[in-house]
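Peer 1: Give me coordinates for this.
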Amino acid sequence: MVDAEKRLLGHALEDPNNQHFVLLSDSCVPLHNFDYVYNYLMFTNISYIDCFEDPGPHGNGRYSDHMMPEVEVKDFRKGAQQIDCLEAVINHSQNPLIMWFSMKRQHAIIVMADSLYYTKFKLYCRPGMDGRNCYADEHYLPTLFNMIDPTGIANWSVTHVDWSEGKWHPKHTGVKTSAIDMSYHVTSNEKEHEKYHMFELLLQKKMMIQPCLWNGVKRPCYLFARKFYPEAQDNLLHLFSNYTTV
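Peer 2: Alright, predicted model coming up:
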């Protein structure tokens, strides 16, 4: 997956006019109008890459000592959107989670230029390595930027996804749609276990609920959402028309 992401970035970088790069899929929809999204991404100096430290078995527990000395466990980070995306997804899915990033040009160039850290993840962060199931697409970008430019990224993704069904894959939304709370960013803390209801998600973990700050001002966290069927179009146009302004 990381190889595919790097190929996409490399191709997009060939156009010098491209200054920001967003990874999306054909099931993603915008939550705001074009001008809002453009201004949100272009008039800030940060990239939006989900990044947090997870001391549990699905975070630092995946780290391999073979990654030393370039990558130490204290620098190892995770970026799986939406709180581990349920253990069932991590343990059983044949398709590891994708980092839905939004990246400034200077950071895209860094990713393309990197071979040192990338090689470490390609060799030692993979399923079955040292008896662990490590997925480079969940850890490479968060760890890389935590090490080389931690203040240059916002520690959340601008793409919302709904894991409320508790299945191996995120919820697909058809004709029926519901509101999305775009004001907060949620990551996991496995030390305590409480129930929180956020983004229609109910998990047996404590959530670290943080407002999303854009240039120091509280703004909605999300610019895009997934996964939506084509038949959801009419309802989405009505629902998200209310989200075009702050």
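
Peer 1: contacts and neighbour counts: CA atoms only from here.
Peer 2: Noted.

Peer 1: For this structure, just list every one of the helices.
Peer 2: According to DSSP state H, the chain carries its helices in the segments 2-13, 34-42, 87-92, 105-113, 116-124, 136-148, 233-239.

Peer 1: so of those helices, which one's packed in deepest?
Peer 2: Compared across the helices of the chain, helix 136-148 shows the largest average neighbour count, a mean of 22 (mean count of other C-alpha atoms under 10 Å).

Peer 1: And the helices of the chain: which comes nearest Trp168?
Peer 2: Within the helices of the chain, the stretch nearest Trp168 is helix 87-92; the backing value is 4.3 Å (C-alpha to C-alpha).

Peer 1: quick revisit: kindly reformat the helices of the chain as TSV containing distance to Met198.
Peer 2: As requested, the helices of the chain are arranged in TSV below (distance: least, C-alpha to C-alpha, whole Å):
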stretch	distance to Met198
helix 2-13	29
helix 34-42	23
helix 87-92	18
helix 105-113	31
helix 116-124	32
helix 136-148	22
helix 233-239	19
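
Peer 1: Which one, of those helices, ends up nearest to His66?
Peer 2: Nearest of the helices of the chain to His66, taken as C-alpha to C-alpha: helix 116-124 at 6.6 Å.

Peer 1: Please provide the structure for the following sequence as well, for comparison with the first:
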Amino acid sequence: MLQNVTWGEPNMVQAERRLLANALLDLSNQRFILLSESCIPLFNFKTVYDYVMDSTKTFVEAYDLPGPVGRDRYRKQMSPTIKLEQWRKGSQWFEVDRQLALEVVSDRRYFPLFEKYCVPSCYSDEHYLPTYMSIKFWKKNSNRTLHWVDWSRGGPHPSRYQRTDVTHEFLSKMRFGTTCEYNGNNTNICHLFARKFMPNTLDRLLRFAPKLMQFD
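Peer 2: Purely as a prediction, here's the structure:
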């Protein structure tokens, strides 16, 4: 059955939960990554697969942010189940393992509060999973996302990239320009995907990919 999804509404998270529920039906699926049509891979399949499958953590960005787009979106009606000090913000673009995917789709304690109270100007896709993970599974979470994105220009949406933006230097920056922790060690491979790339970037990406990203 077709169901409408509206940007900024709790039904965005409900759609993500439905995607996870369908993916869980295949018992061979052990890791789950949310991507959009504007996401591109930054590494070849083997690198991405090994990175995700060998990780001891999941990847849900979660942080405490004072101010109007962070703590001020908290709704006091969520207390005492969710307290202000537990409120987190982060990217909706997640990577979780099978156990956590099962927990998310079966959550009947926290998500109903978001459905009822976290409506614009509270945005559930930026708060539900970060808050839920930080309350229930913080020991398993890396508190970072695998998706490279640029918010430096400000506004409600990240930078969008056109054909002329795609260069070897730019792609290399996304691939190796950050340091982070992976399985207890420092690494410069922190992002496996990047967004938002417009359709007109495809020809240049396909031209660079075989050599730069070692695609077959």
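
Peer 1: Got a TM-score for the pair?
Peer 2: After superposition, the two chains reach a TM-score of 0.83 (TM-score structural alignment, normalised by the length of the second structure), with 197 aligned residues with a C-alpha RMSD of 2.1 Å.

Peer 1: circling back to that earlier point, between the helices of the first structure, which one is nearest to Met67 of the first structure?
Peer 2: Among the helices of the first structure, if distance is taken as C-alpha to C-alpha, the winner is helix 116-124, at 5.6 Å.

Peer 1: tell me the angle of the closest one relative to helix 2-13?
Peer 2: Helix 116-124 of the first structure runs at 150 degrees relative to helix 2-13, counting by axes from the mean of the first three to the mean of the last three C-alpha atoms, to 10 degrees.

Peer 1: ok now helix 116-124 of the first structure, how far from the chain's centre?
Peer 2: Distance of helix 116-124 of the first structure from the chain centroid (C-alpha atoms, centre = their mean, to the nearest Å) equals 20 Å.

Peer 1: Show me what it is in contact with.
Peer 2: When contacts are defined by C-alpha atoms under 8 Å, 6 or more residues apart in numbering, helix 116-124 of the first structure is touched by residues Ser64, His66, Met67, Glu70, Val71, Ala136, Tyr140, Leu144.

Peer 1: which residues of the second structure does that helix align to?
Peer 2: Helix 116-124 of the first structure corresponds to residues 109-117 of the second structure when matched by TM-score structural alignment.

Peer 1: Kindly report the same for stretch 138-145 of the first structure.
Peer 2: So stretch 138-145 of the first structure is aligned with residues 126-133, judged by TM-score structural alignment.

Peer 1: average distance between the matching stretch and the first structure?
Peer 2: Its matched residues in the first structure lie on average 0.5 Å from stretch 126-133 of the second structure after superposition (mean C-alpha distance after the TM-score superposition for the first structure).

Peer 1: Can you give me the neighbour number for whichever residue in the first structure pairs up with Lys83 of the second structure?
Peer 2: Counting by TM-score structural alignment, Lys83 of the second structure lines up with Glu72 in the first structure. If you count neighbours by other C-alpha atoms under 10 Å, Glu72 of the first structure ends up with 15.

Peer 1: Please apply the same query to Thr177 of the first structure.
Peer 2: Neighbour tally, Thr177 of the first structure, other C-alpha under 10 Å: 14.

Peer 1: residues touching it, list them.
Peer 2: Here Thr177 of the first structure is in contact with Ala232, Asn235, Leu236, Leu239 (C-alpha under 8 Å, 6+ apart).

Peer 1: Considering these, which is situated nearest to Lys218 of the first structure?
Peer 2: Distances from Lys218 of the first structure to those, taken by C-alpha to C-alpha, are shortest for Leu239, at 21.8 Å.

Peer 1: For the most centrally placed residue in the second structure, give me its contacts.
Peer 2: Note on the second structure: the residue nearest the mean C-alpha position is Trp93, at 1.7 Å, using C-alpha atoms, centre = their mean. By C-alpha under 8 Å, 6+ apart, the residues touching Trp93 of the second structure are Ile33, Leu34, Leu35, Val60, Thr145, Leu146, His147.

Peer 1: Alright, calling it a day.
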